[in-house]
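# Could you look at this predicted model? Sequence included:
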Amino acid sequence: MENVRKRMDMELVSCNRRLQKLINRSTFKYCTTYSENLNAVTLEKKIINFCKPIYIGLAVLDISKSLMYDYHYNVMQKHYGDKIELMYTDTDSLVYYIQTNDFYEDLKNNNNLLERMDTSNLPENHPCYIAERKKIPGLFSDETDGLVMTEFCALRSKSYAYILNGKEKIKAKGIRKHVVKNHMTFSDHKKCLFEEKGENKRENVSIRSFNHQLTTIRTNKITYNNYDDKRVVLEDKVHTVAHGHYSLKKDELEDDWPELDEEGHNWTGEEKGLMRLLLRE
């Protein structure tokens, strides 16, 4: 959704007198010089017309979360119980590890699963194929087109790799396609995750335009980074918990203010816990 606050007025000026007038205005933002007698003056708008309902973006994200949570807890987890594990999630997608003989056989034999799926992308001879549900909002589709995902490795949001039908598939937001295709591998994802290499950089080559002058730029961009600030990664590097999870609170209290455990203080365990709580407040 467009942010109307960012709208600007721009005027091309070739007259020095007109240029000086625009620069003296209170709405003057900046000036770009193209030549001795041509300048582009950028001005902020005096009046902003809020004609774009930006709150729709917030509403859509909240509705999406409700739909995703309902599908995860009331459909998938309710059906599979402890035989299903959520490996990765995004705004509109879920990656599951399911312990079952045949997921599509489960779809075929359970209407509560099949009625929430859009199976129009499966082969026409597939037993779960239903063409009438194509692109219906609110239904989930199988992005693997019926193939089997054998391995999956996610480093952080928008950065993961998996092996599908023996072929590597890599998703890395913000990285050039030729870098993803020629320089990134699934094994490198696993090394970054488990061997604590931190971050790895690759050279990106791009053509940019500055003041209508084309320039070739070489930049080093992070391709692998195992730091995930959206979740708390546990010691096994596989499982994560949410920030503020109850299992973390005890460890956090023990790590804060270690001077309470120094020699010379006759604190009981209950007194130490109470003192830490008071200090945190």
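In hand now; what should we look at?
# Could you use CA atoms for every contact and neighbour count after this?
Will do.
# isn't residue 5 right up against residue 48?
Yes - in this structure residue 5 lies within contact range of residue 48 using CA atoms under 8 Å: 6.8 Å.
# Now do the same contact list for residue 122.
128, 129, 145, 146 (CA atoms under 8 Å, 6 or more residues apart in numbering).
# and the gap between it and residue 152?
Here the criterion is CA to CA, to the nearest Å. By it, residue 122 lies 22 Å from residue 152.
# Neighbours of residue 188, how many?
Other residues lying near residue 188 total 13 when counted by other CA atoms under 10 Å.
# Contacts only, for it.
Residue 188 neighbours (CA under 8 Å, 6+ apart): none.
# Need the three-state assignment for it.
Reducing the assignment to helix, strand or coil with DSSP: H, G, I helix; E, B strand; the rest coil, the entry for residue 188 is helix.
# which ones are touching residue 95?
Applying CA under 8 Å, 6+ apart, the residues near residue 95 are 86, 87, 88, 89.
# name the element the first one belongs to?
If I follow you right, that is residue 86. In this structure, residue 86 is located in strand 84-89 according to DSSP states H and E.
# before we go on, here's another structure to hold up against the first:
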Amino acid sequence: MKLYNRAGTDQEIQELGQQINVDLLLQKGAYPYTHMQSPANFEEIQLPPIKEFYNDLNDQPLDQKVYDHAKQVWESFDVQNLGDWHNLYVLLDVTLLADCMERSREILWDSYNLDLAHYFSLPMIAYDACCKMGKAKLDYVDVTMHCWCETALRGGVCGVGGIRAAEANNKYMGEKYDETKTSSYISFLDINNLYGSAMCSALPEKDYKWLTEYELDRVRANPSAFVNSLKDDAETGYFFEVDLEIPPTIHNKLNDYPPAPTKRCVSKEELTPHQLQQMQDLQIPESTFKNSKLVADLLPKVHYVTHYRNLKMYIKLGLVITRIHRAVKFSQRAWMKAFILFNTEMRKQATTDFEKDFFKLLNNASFGKTIEQKRKRMSISVVTTEKQLKRIVNKPTYERIITINDKVHLAVKKVTQVLLDKPVAVGISILEISKCFMYEFHYHYMKEKYGDKARVLYGDTDSLVYHVETRDFYQDMVENKERFDLSDYAGMHSHLNNQENKKRLGKMKDEMPKSVIFRFAASKPKMYGAQALSIENGKMTIHTKKVAKGIKKAAIANQITFD
């Protein structure tokens, strides 16, 4: 009796499962998509050769181990032809997805007493679980305040630092170490659960109010003193709309990692002659300048809306408040903290990669719901007649048509009404506070300890790549272990391993804990490469990490080299 040709009750399928080698079904199968060109292929009585399983989409051949597993399944289940193989593949695919769904439901019910089957998406249930666990009673803000807060909606800073490329020279590099040159290191540091760390802070909950002119005048009398007097965990928090100046005397200090980034369009006049020539050579259109980007620069900030903790950080770094336009105060508390700490603890206890990733995803998903852009939602209509098509195309909300086939099309339209019911003030606070963690590490640890000998090569939302001139950067980390998570160190760095801060929120960890980086180069955001050395089987081996957003993984692996 064949599992893939049988439709039976749950009990019958369970009984059948006891008669077969279920272990063979615990991973997704292989399917020769390119080989299957017509129904006649279903009559073939043997598994096609491995070359017929080539993935044209990713430009990759099938792994030999996966193919060997497929042959074992074919023999174990007495598959007669590719039609049987097709049925088995589809059944297995759906069953594995069902298992994942049911396991997710179990985890969510056991953890939060919420059923995933009652929700459209994981972010929805994650957000509800967060509010439930934190006993949050969130207030809505009026439309004017909502739109004002949205001007402070800025993602993570990502880009090339003060220098684009560097080579290290230190005693961990074996034969590549040159004792006659200055000892230097390239370190790729990443912060543990950056957004989760920010979500454990005091966040807006209710009682949103504009500051009166009387209250603003009291702040304007000595803005720096007022902002510095505010505690991070105070019961009342603030958003300020200010003008900021960055004195020229501190430009060199801040150049590697400029604070107070702004979302704006970069003008053509800001480009160097070399960049203009590159635009011409690459035929980059003028419309590029109409796209706003998050820019970290040292220009004055005008009507800059930010969280009070960021403003306090900027004042410490030397920025000057030249004017305060408006401000909003609100009641705050760490209402997300219980949810984040619970998920972090569950990650530590998890025994599978699925559960570890699942609880991490829940943290990020709950945050994403706070900054959901409902204005970007679209309305989709199925169009099957020319009359329908003409009526929709003539509407002012019409955006575009997606063709399914000659008879069926999808019409994409803008929505006519938007309910702004997301706690945008919470999301903005998380984004802004997360930047404080990064600025604090860079300016209050790296720059204070190393000064100009520490240069930023590249930075992303939660990571920084440094070139540091020091005798032993790894020993420096051990001496300041309260700032670092050293639990992943292994291989050539196994002597550094320390479990004290394992997975602790806000701690910096090495992205390459088993090797030492000796070369790094970055060309633009989300595009960089690193070469590292590690010891394998007693020999020094070179590994290359390449990242290029928007490029297929196969192309990165096979067509792009570090040089």
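Happy to help now that I have it. Keep in mind that this is a model prediction, so the values were computed, not measured.
# Return the mean post-superposition distance for the strand holding residue 86 of structure 1 against structure 2.
In this overlay with structure 2, the average offset of strand 84-89 of structure 1 from its partner residues is 2.3 Å by mean CA distance after the TM-score superposition for structure 1.
# what range in structure 2 matches that strand?
Residues 454-459 of structure 2 are where strand 84-89 of structure 1 lands when matched by TM-score structural alignment.
# sorry, back to before: narrow the contacts of residue 122 of structure 1 to just the buried residues.
Burial by neighbour count, judged by 16 or more other CA atoms under 10 Å, picks out 128, 129 from the contacts of residue 122 of structure 1.
# Please list which of the contacts of residue 122 of structure 1 are preserved in structure 2.
Cross-checking the contacts of residue 122 of structure 1 against structure 2 gives 128, 129, 145, 146 as conserved contacts, using both residues aligned by TM-score structural alignment, their matches' CA atoms under 8 Å.
# how about the third one, what's its partner in structure 2?
Here residue 145 of structure 1 is matched to residue 513 in structure 2, going by TM-score structural alignment.
# With the second one instead?
Under the alignment (TM-score structural alignment), residue 129 of structure 1 pairs with residue 497 of structure 2.
# quick one: its match and residue 477 of structure 2, what's the gap?
11 Å.
# can you give me the end-to-end distance of stretch 132-144 of structure 2?
Across stretch 132-144 of structure 2, the straight-line distance between its terminal residues is 28 Å, by CA to CA.
# where along structure 1 do the helices fall?
Per DSSP state H, structure 1 carries helices over the ranges 16-23, 55-71, 77-80, 103-109, 111-114, 177-183, 186-194, 246-255, 269-280.
# which of the residues in the fourth one are buried?
Pointing back at helix 103-109 of structure 1 there. Taking 16+ other CA under 10 Å as the basis for neighbour counts, the residues of helix 103-109 of structure 1 that come out buried are 104, 106, 107.
# Surely the first one touches residue 128?
Spelled out, it's residue 104 of structure 1. Yes - under the criterion of CA under 8 Å, residue 104 of structure 1 makes contact with residue 128 at 7.0 Å.
# what ranges do the strands span in the stretch 201-350 of structure 2?
Taking DSSP state E, counting those that start in this stretch as the criterion, the stretch 201-350 of structure 2 carries its strands at 203-210, 236-245, 262-264, 293-295, 301-307, 320-333.
# Which residue numbers in structure 1 does the second one align to?
Alignment note (TM-score structural alignment): strand 236-245 of structure 2 is unmatched in structure 1.
# tilt between that strand and helix 424-441?
Between strand 236-245 of structure 2 and helix 424-441, the angle formed by their directions is 60 degrees, by axes from the mean of the first three to the mean of the last three CA atoms, to 10 degrees.
# corresponding residue for residue 431 of structure 2 in structure 1?
Across the two structures, residue 431 of structure 2 finds its equivalent in residue 61 of structure 1, going by TM-score structural alignment.
# which residues does its match contact?
Going by CA under 8 Å, 6+ apart, residue 61 of structure 1 touches residue 91.
# if you set the cut-off to 10 Å instead, what comes out?
Listed by CA atoms under 10 Å, 6 or more residues apart in numbering, the contact partners of residue 61 of structure 1 are 67, 91, 92.
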